[in-house]
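K.L.:
Can you look at this prediction? I've put the sequence above it.
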Amino acid sequence: MRSSSFTAAIAAVLILLIIQTTAEIKNMKISSDSRPIILFEKFGFTHTGHVTISVSDVSVTSSVSTPDPSRLGFFLLSDESLIQFLIEMQQSPNLCVLDSRYINLLFTFNKLSPPPISSFNNSFPITTPDEYNLVFGNCGPESEVTMNVHTEIYNLDSGKGIKDYLSAGVTQLPTLYFIFSLAFFTFLTIWIYILFTNKNSVHRIHFLMALLLLAKALNLISAAEDKHYVKVTGTPHGWDVLFYIFQFLRVVLLFTVIVLIGTGWSFLKPFLQEREKKILITVVPLQVLANIASIVIGETGPFIKDWITWNQVFLLVDIICCCAIIFPIVWSIRSLRETSKTDGKAARNLAKLTLFRQFYIVVIGYLYFTRIVVFALKTISAYKYRWVSNAAEEIASLAFYAMMFYMFRPIEKNEYFVIDEEEEELAELALRDEEFEL
């Protein structure tokens, strides 16, 4: 193996750690690719799992020697063997990855039919249940590979023998997403009823919040249908397009609503300041970029050369957006604190200050949980229970939406704004104490 094999092995391990379990019937084109390791799929198998691989139009070229077909091939690598595999590559940097004792070799290119056909098609049963990575290894010196690859990875239902193209850890997702879509549709119905019964207290932001609930519910039902068709047929039948559309709308609306609430739009003032407009102008395009990256990642796969770059771009953009939406809330808190010291309506401003502080904590908690805790659950949970992280994310989203909508609900006597004379006096004392402490 070339001197870059150890570096390639490290990169492969990093990819295997961050890639999510996905599977369906896929057709992939590899063109003049010299990478020593190419990851195609990651899948959780039961004892009835199968891998079907078909390669065609294979061409291997090398500028230094005649390509050896036995030095190129496909293999399976379990997550449990990743560390041992990496140690082995470190201890033996010249070892061909196809000769590693920690891989399950499927076939090498010496199994290909002779030119000009140069193709191979076979199905391999999985005897040991585990989560495996389907990988292509190229140990030829300066060899470039061109080929078409068709893969079908599935588990068989032990009772009926029906193919299940979803991994053992996510086969429950169609039902899970459908249940949560019903929950958000119910949420939307309740919200519309609240708007209808409190017409005099409804602000523009409340209609935008209704659109957010609708986008979230449609996003979940599209995700449920997408996963269902992948599960039973291996292809999404166009539901992935609707999923990406509603996901885009949901994310943009969510960040927009958080920014507008954080600036006090409709509640404290009917207009946005220049710096707040800049936040919206920054966050929305960045979310467009993030969703484009998400679509590229979802529709291609880890076998493309720039897959890691797209993941890094998506992560960076997401972090920037999460940080950006915090600033309007902090500005509102600071503005309310200053206003409370000079405005005669001390209690009302103090109540608003308390409200925005609570909202700040809720937003931070939601972002922390969905970006860090959910990722940790995906990483540490056994592959058979990978769906738990998805359930945790949706539960956290439902709880966040419920708290946000409850805090800013359109009712005449909101608990944050109902102030009597006694509370007014106590608020003034509290503000004087706070000013004295500062």
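P.N.:
Now that the structure is in, tell me what you want to look at.
K.L.:
C-alpha only now, for contacts and for neighbours.
P.N.:
OK.
K.L.:
Tell me where the stretch 151-300 of the chain has strands.
P.N.:
163-164 (DSSP state E, counting those that start in this stretch).
K.L.:
hey, where'd the helices end up in it?
P.N.:
Remark: helices assigned in the stretch 151-300 of the chain by DSSP state H, counting those that start in this stretch are 173-197, 204-233, 239-263, 274-299.
K.L.:
Of all the ones you listed, which one is nearest T379?
P.N.:
Nearest to T379 among the helices of the stretch 151-300 of the chain is helix 173-197; the distance by C-alpha to C-alpha comes to 17.5 Å.
K.L.:
for that closest one, packing partners?
P.N.:
Helices and strands touching helix 173-197, by 3 or more C-alpha pairs under 8 Å, 6 or more residues apart in numbering; DSSP states H and E, are helix 204-233, helix 387-407.
K.L.:
How many residues are close by the nearest residue to F405 once chain neighbours are set aside?
P.N.:
Using C-alpha to C-alpha, 6 or more residues apart in numbering and skipping residues adjacent in sequence, the residue nearest F405 is M209, 7.9 Å away. Using other C-alpha atoms under 10 Å, M209 has 23 neighbouring residues.
K.L.:
Likewise for E422?
P.N.:
Neighbours around E422, by other C-alpha under 10 Å: 9.
K.L.:
quick one: it from Y416, how far?
P.N.:
Per C-alpha to C-alpha, to the nearest Å, E422 is found 15 Å from Y416.
K.L.:
Go ahead and confirm the residue nearest to F405 touches F255.
P.N.:
No. M209 is beyond contact range of F255, at 11.0 Å (criterion: C-alpha atoms under 8 Å).
K.L.:
tally of neighbours for the closest residue to I37 other than its chain neighbours?
P.N.:
Using C-alpha to C-alpha, 6+ apart and skipping residues adjacent in sequence, the residue nearest I37 is G137, 4.9 Å away. Counted with other C-alpha under 10 Å, residues neighbouring G137 total 21.
K.L.:
In a helix, G137, correct?
P.N.:
No. G137: not assigned to a helix; according to DSSP: H, G, I helix; E, B strand; the rest coil it is strand.
K.L.:
Show the contacting residues for it.
P.N.:
By C-alpha atoms under 8 Å, 6 or more residues apart in numbering, the contact list for G137 reads 36-38, 71-75, 97-98.
K.L.:
Can you list the buried residues in stretch 427-438?
P.N.:
By neighbour count with 16 or more other C-alpha atoms under 10 Å, stretch 427-438 contains the buried residues 427-428, 431.
K.L.:
Can you give the contact residues for it?
P.N.:
Residues outside stretch 427-438 that contact it (C-alpha under 8 Å, 6+ apart): 340-341, 346-347, 350.
K.L.:
Which one of the residues you listed sits in the busiest neighbourhood?
P.N.:
A347 (27 neighbours).
K.L.:
put this beside the first:
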Amino acid sequence: MGTSVAVAVAVAATAALLLGRVAHAEIKTTSIVSDPRLIILFEQFGFASGGRATVSISRAAWQLRRGSRLKSVDPNLMGFVLVSGAQFPKVNNQTEYAAADPPPGGGGGGFCVLTSDFALPVLRLNDVAPGGASTTVTIDDPDEYAVVFSNCQDGAEVTMDVRTEMYNVRRDASGGIRDYLPVGLQPLPAIYAGVSAVYLAFLAGWVWTCCRQRATAERIHAVMGALLLFKALKTACAAEDAWFVERTGTPHGWDVAFYVFGFFKGILLFTVIVLIGTGWSFLKPYLQEREKSVLMIVIPLQVIENLVLVVIGETGPTGKDWILWNQVFLLIDVICCCSVFFPIIWSIRGLREASKTDGKAARNLRKLTLFKRFYLVVVGYLYFTRIIVSAFLAVLNYKYQWGVNVAVEGASLAFYLFVFYNFKPVEKNPYLYIADEEEEAAGGELEMDDGAF
């Protein structure tokens, strides 16, 4: 059962990582040092027919772990296999049957992924010469495959340098071109280039609007413009990252730019939500202590979250603590998402209390309506991009994984359009300038609405 759980968790974690990164390098060198794990997941890749996976091993060594009940290590029981998405449930069932009937004495023996009839063998450590070894497997059945190292000896440790290279082959007049993007992510360069162009146009329109309404533009509008700029830069780097990975197998530094601009975009996004939620610039020119506290919590958490994202993106699933880092990332993200709700709720309650004392019912009703709508949109946006999309990815065919990226970017654009339209600089803002004849009707609506939040 331990092996089954290890494979399942590793595959699920890798799927979740697709939401955090654009495209990871499909040529990767990984060092494994004194690792006793029975299962190590290296990569997942969506292959078309004729795609190829190359695994190269150098500096391979093995030893008994301290306290092991084994008498020696058999390198023939350690090696690499490819497991397809179609065959994974069958491999999982085999591990469960083996766990229900374990071999006497434990240690070696019993079922192992390396010996499964449903796994495609690649290379065993006993075939690795002192100078290293390399094997290339051609994929005949298109599917998403996981490159897995399997150690059939509980108590043995392995040390090695592993280079994995996975690609599909696009036929042309010259014979064939290597495409290092998985089948399901091949449209990404065009998608992100288009998204970047949309946000640059959005930014130009926003700057034009702020210049036209310079007299009513507030400081928050400059912060919102900076958010659009970093969003456009992040998606432009995502397009270049995916384009270079597609052609060369490595991002050539564009992943670093992607992380940097993503870092500033993440901080600005949550800062804008918090500042708008508190009513800063729209309702009052200052922040209360409790609202400053929320910012002082959210911003450092965003810094930590982006650092964790870099760790899990660069180490990959081969890292011993990779799943733990993913859990930390999700926990921090949830805390940030929950924290931004409080300022919005405080603003809604403050407006309701003010409506009872300042005699400006219509103005407060419109502000209240706006902030309630803003609250619901923020909840919907965060819920969709954090939960719904993850569930969508879990059931989506590997050929259409790009659809998840389109869904996330579409939801983000819709969210940005709502926020920027409703909080744009305009003369005689309808939420701030109300005709006297609307007061009486508004007062009755506020009384009816007094129970919410």
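P.N.:
All right, it came through fine. Given the structure is predicted, the values throughout are model-derived calculations rather than measurements.
K.L.:
got JSON lines for the helices of the stretch 151-300 of structure 1, with distance to T370 of structure 1 too?
P.N.:
Rendered in JSON lines, the data for those read as follows (distance: least, C-alpha to C-alpha, whole Å):
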{"stretch": "helix 173-197", "distance to T370 of structure 1": "16"}
{"stretch": "helix 204-233", "distance to T370 of structure 1": "15"}
{"stretch": "helix 239-263", "distance to T370 of structure 1": "13"}
{"stretch": "helix 274-299", "distance to T370 of structure 1": "16"}
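K.L.:
Quick one: closest of those to I395 of structure 1.
P.N.:
Nearest to I395 of structure 1 among the helices of the stretch 151-300 of structure 1 is helix 173-197; the distance by C-alpha to C-alpha comes to 8.4 Å.
K.L.:
looking at the helices and strands packed on helix 173-197 of structure 1, which is buried most?
P.N.:
Of these, the one with the most neighbours on average (mean count of other C-alpha atoms under 10 Å) is helix 204-233, at a mean of 22.
K.L.:
which residues in structure 2 does it match up with?
P.N.:
Using TM-score structural alignment, helix 204-233 of structure 1 lines up with residues 219-248 of structure 2.
K.L.:
Mean deviation, the matching stretch versus structure 1?
P.N.:
Stretch 219-248 of structure 2 differs from its equivalent in structure 1 by a mean of 0.4 Å after superposition (mean C-alpha distance after the TM-score superposition for structure 1).
K.L.:
Next: stretch 331-338 of structure 2.
P.N.:
Averaged out, stretch 331-338 of structure 2 is 0.3 Å away (mean C-alpha distance after the TM-score superposition for structure 1).
K.L.:
do the same with stretch 367-374 of structure 2
P.N.:
Comparing stretch 367-374 of structure 2 with its match in structure 1 after superposition yields a mean distance of 0.6 Å (mean C-alpha distance after the TM-score superposition for structure 1).
K.L.:
That stretch maps to which residues in structure 1?
P.N.:
Under TM-score structural alignment, the match for stretch 367-374 of structure 2 is residues 352-359.
K.L.:
and the matching stretch, how far out from the chain's middle?
P.N.:
In terms of C-alpha atoms, centre = their mean, to the nearest Å, the centre of stretch 352-359 of structure 1 is found 30 Å from the chain centre.
K.L.:
With stretch 325-343 of structure 2 instead?
P.N.:
Distance, centroid of stretch 325-343 of structure 2 to centroid of chain: 13 Å (C-alpha atoms, centre = their mean).
K.L.:
same question, stretch 36-50 of structure 2
P.N.:
Its chain's average C-alpha position is 19 Å from that of stretch 36-50 of structure 2, according to C-alpha atoms, centre = their mean.
K.L.:
Could you find the closest non-adjacent residue to the corresponding residue of structure 2 for V170 of structure 1?
P.N.:
V170 of structure 1 maps onto L185 in structure 2 when the alignment is built from TM-score structural alignment. In this structure, L185 of structure 2 finds its nearest non-sequential neighbour in W402, 5.2 Å apart by C-alpha to C-alpha, 6+ apart.
K.L.:
Which residue of structure 1 sits opposite the one you found in the alignment?
P.N.:
In structure 1, the residue matched to W402 of structure 2 (TM-score structural alignment) is W387.
K.L.:
In contact with that match, which residues?
P.N.:
169-173.
K.L.:
With M1 of structure 2 instead?
P.N.:
The neighbours of M1 of structure 2, taking C-alpha under 8 Å, 6+ apart as the test, are 95-96, 98-100.
K.L.:
and if we set it to 7 Å?
P.N.:
For M1 of structure 2, the contacting residues are 95-96, 99, by C-alpha atoms under 7 Å, 6 or more residues apart in numbering.
K.L.:
for K378 of structure 1, same thing?
P.N.:
386, 389.
K.L.:
element containing the aligned partner of it in structure 2?
P.N.:
When structure 2 is aligned by TM-score structural alignment, K378 of structure 1 is paired with L393. For L393 of structure 2, the host element (DSSP states H and E) is helix 389-395.
K.L.:
Report the buried residues of that helix.
P.N.:
Of the residues in helix 389-395 of structure 2, 389-390, 393 count as buried by neighbour count, 16+ other C-alpha under 10 Å.
K.L.:
I'd like these as JSON lines, with distance to A25 of structure 2 appended.
P.N.:
Converted to JSON lines, those look like this (distance: C-alpha to C-alpha, whole Å):
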{"residue": "V389", "distance to A25 of structure 2": "23"}
{"residue": "S390", "distance to A25 of structure 2": "22"}
{"residue": "L393", "distance to A25 of structure 2": "20"}
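K.L.:
And those, which is closest to Q288 of structure 2?
P.N.:
Using C-alpha to C-alpha, these come closest to Q288 of structure 2 at V389, 35.1 Å.
K.L.:
quick one: that closest one and S196 of structure 2, what's the gap?
P.N.:
Per C-alpha to C-alpha, V389 of structure 2 is found 21 Å from S196 of structure 2.
K.L.:
cool, and V245 of structure 2?
P.N.:
To S196 of structure 2, V245 of structure 2 is 18 Å away according to C-alpha to C-alpha.
K.L.:
ok, now K356 of structure 2?
P.N.:
The spacing between K356 of structure 2 and S196 of structure 2, counted by C-alpha to C-alpha, is 46 Å.
K.L.:
Please apply the same query to V256 of structure 2.
P.N.:
For V256 of structure 2, the distance to S196 of structure 2 - C-alpha to C-alpha - is 17 Å.
K.L.:
Among the two, which residue is more densely surrounded?
P.N.:
Comparing V256 of structure 2 with S196 by other C-alpha under 10 Å, the one with more neighbours is S196, at 23 against 14.
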